[in-house]
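K.L.:
Only the shape, not the letters, is given here:
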């Protein structure tokens, strides 16, 4: 109950301070305000850490020689295309890489999905940014020509196809997505992902995971693509409750399954997976985990 305060029936003298709000707040309200201030301060600290880390990672990515980046692009895409979890996926969402952002290239993978007769049965959904408020949709495309450059010179599908029909939105699809191929600025082996700060992927992934739960679907496998230089030591990337962790990570060295879902789909012996060993294509036959991938920044 609020503390009663006697207030005189006269105007406040201009030289006297106004009555403090603290006199009319209950102890519970005091505690709530203090807790809120503490949480706000904690979030501010996390956002500042993320901002500084993004700056650092961008400098590192900029310093990678183009030929080395191209080699890593090829290696990562080859690993994915040869992986059983990719070959068996029927419906997947994948980002369209942007060289200006120094993202891991996905052009060969997308072409394979859309052109290769072996992959002919796959449905591919790619991002379309709806607005500047972290709203993004995943729309189905059937050919590379479905993509056009937006105002940021980033390729994305037009919401309406060449025949005047609305493209299929993955959130309205009748069947679940098996696999997400995700971009990011930095990652670690515990599943933490540092995005670019817009919140588009975290917002979309949370909404899709909620949809999958509602429809009793198996959750999709969330796989991030990463240059060696983007992989940081565990604990370096700060997290908030709105950050969605990944299930597995692909670098030129191979694949590391992180969650139980990734381990189950990889058919990797549990004792191997728990050691955080890099496994090429989720196969225990080739293990290659160079020290350069344990934390470059």
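P.N.:
Good, I have the coordinates. Model, not experiment: these values are computed from the prediction.
K.L.:
C-alpha from now on. contacts and neighbour counts both.
P.N.:
Noted.
K.L.:
Number of residues surrounding the closest residue to residue 76 other than its chain neighbours?
P.N.:
Nearest residue to residue 76, sequence neighbours excluded (CA to CA, 6 or more residues apart in numbering): residue 252, at 5.0 Å. Applying other CA atoms under 10 Å, we find 22 other residues in the vicinity of residue 252.
K.L.:
same thing with the one 5 residues further on?
P.N.:
By the measure other CA under 10 Å, the count of residues near residue 257 is 29.
K.L.:
ok, now the one 5 residues further on?
P.N.:
Here the count is done by other CA under 10 Å, and residue 262 has 23 residues near it.
K.L.:
follow-up on the earlier one: shouldn't the residue nearest to residue 76 be in contact with residue 231?
P.N.:
No: using CA atoms under 8 Å, residue 252 makes no contact with residue 231, being 11.3 Å away.
K.L.:
now stretch 48-62: how far from the chain's centre is it?
P.N.:
Relative to its chain's centre, stretch 48-62 lies at 16 Å (CA atoms, centre = their mean, to the nearest Å).
K.L.:
Could you check which helix or strand contains residue 148?
P.N.:
In the assignment (DSSP states H and E), residue 148 maps to strand 147-149.
K.L.:
Check the offset of that strand from the chain's centre.
P.N.:
On CA atoms, centre = their mean, the centre of strand 147-149 falls 22 Å from the chain's centre.
K.L.:
Quick check: buried residues in that strand?
P.N.:
residue 147 (16 or more other CA atoms under 10 Å).
K.L.:
Can you name the next helix or strand after that strand?
P.N.:
Strand 147-149 is succeeded, C-terminally, by strand 155-157 (DSSP H and E).
K.L.:
Second structure follows, compare the two:
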């Protein structure tokens, strides 16, 4: 087995293990840990100083437990219409496709990207859900920032305690590391608060 196939197999096995742990979490644990993580996020200097933020929306309905992000969206937009948005097939609230929304990469860029992940190691490396979306998104944003002469946005990941693994995650060349991983106990990295 070649090295990249071996790494992909390790990632696949780890994803299964972490999903099983997350699926075993009681909803009140997820809610409590989400509250703690969001308190740390809201106190993070990078969050407080950001004007343009990209944030993932919590998936519901049959997927693994993850940090509940609705409060972030409410805080950022200070709008009530978020709760009335229709949900897509993944249970994620989103505006109708025909509704015009500003694309930050077509205007002034982003200051902060809040990313999900399935697992994180103690060095802050991230294991995603296996589709490579955020690794490609980070690269796209970095390219746009360079062309626009803007700084690359800060990246922050949010994690439940069960998402932290003690051994280093298997990595490939394209894997991207968030600058800060926030857990219920606080940031894993040396982010300023």
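P.N.:
Nice, I can see it. The structure displayed is predicted, hence computed values, not measured ones.
K.L.:
Can you give me the TM-score here?
P.N.:
Aligned and superposed, the two chains score 0.90 in TM-score terms (TM-score structural alignment, normalised by the length of the second structure); 191 aligned residues with a CA RMSD of 2.0 Å.
K.L.:
that older thread, and for the strand holding residue 148 of the first structure, what span of the second structure is it aligned with?
P.N.:
The aligned range for strand 147-149 of the first structure in the second structure is 85-87, by TM-score structural alignment.
K.L.:
The counterpart of residue 46 of the first structure in the second structure: what secondary structure?
P.N.:
In the second structure, residue 46 of the first structure lines up with residue 7, judged by TM-score structural alignment. Of the three states, residue 7 of the second structure takes helix under DSSP: H, G, I helix; E, B strand; the rest coil.
K.L.:
residue ranges of the helices in the second structure, please?
P.N.:
Using DSSP state H, the helices of the second structure run over residues 3-23, 27-43, 45-48, 70-77, 133-148.
K.L.:
Return the angle between stretch directions for the first one and helix 27-43.
P.N.:
What that stands for is helix 3-23 of the second structure. Counting by axes from the mean of the first three to the mean of the last three CA atoms, to 10 degrees, helix 3-23 of the second structure lies at 110 degrees to helix 27-43.
K.L.:
burial of residue 103 of the second structure, as a residue count?
P.N.:
If we define neighbours as other CA under 10 Å, then residue 103 of the second structure has 10 of them.
K.L.:
Skipping its backbone neighbours, what lies nearest the equivalent of it over in the first structure in space?
P.N.:
Aligning on TM-score structural alignment places residue 103 of the second structure opposite residue 169 in the first structure. Excluding the flanking residues, the one nearest residue 169 of the first structure by CA to CA, 6+ apart is residue 139, at 4.7 Å.
K.L.:
Counting neighbours, what do you get for that neighbour?
P.N.:
With other CA under 10 Å as criterion, residue 139 of the first structure counts 23.
K.L.:
Residue 169 is in contact with residue 122 of the second structure, correct?
P.N.:
No: taking contacts as CA under 8 Å, residue 122 of the second structure lies outside contact range of residue 169: 9.1 Å.
K.L.:
quick one: what's aligned to residue 216 of the first structure in the second structure?
P.N.:
For residue 216 of the first structure, the residue aligned by TM-score structural alignment is residue 149.
K.L.:
any idea how far its match is from residue 143 of the second structure?
P.N.:
10 Å (CA to CA, to the nearest Å).
K.L.:
what does residue 190 of the second structure give?
P.N.:
26 Å.
K.L.:
more neighbours, those two?
P.N.:
Taking neighbours as other CA under 10 Å, residue 190 of the second structure and residue 143 compare with residue 143 leading, 13 against 9.
K.L.:
what's the neighbour count on the aligned partner of residue 81 of the first structure in the second structure?
P.N.:
When the second structure is aligned by TM-score structural alignment, the residue opposite residue 81 of the first structure is residue 42. Burial of residue 42 of the second structure, expressed as a neighbour count using other CA under 10 Å, amounts to 14.
K.L.:
Contact partners for residue 42 of the second structure?
P.N.:
Taking CA atoms under 8 Å, 6 or more residues apart in numbering as the contact definition, residue 42 of the second structure lies against residue 48.
K.L.:
Next up, the contacts around residue 44 of the first structure.
P.N.:
No contacts exist for residue 44 of the first structure under CA under 8 Å, 6+ apart.
K.L.:
Now which residue in the second structure aligns to residue 113 of the first structure?
P.N.:
Per TM-score structural alignment, residue 113 of the first structure is aligned with residue 76.
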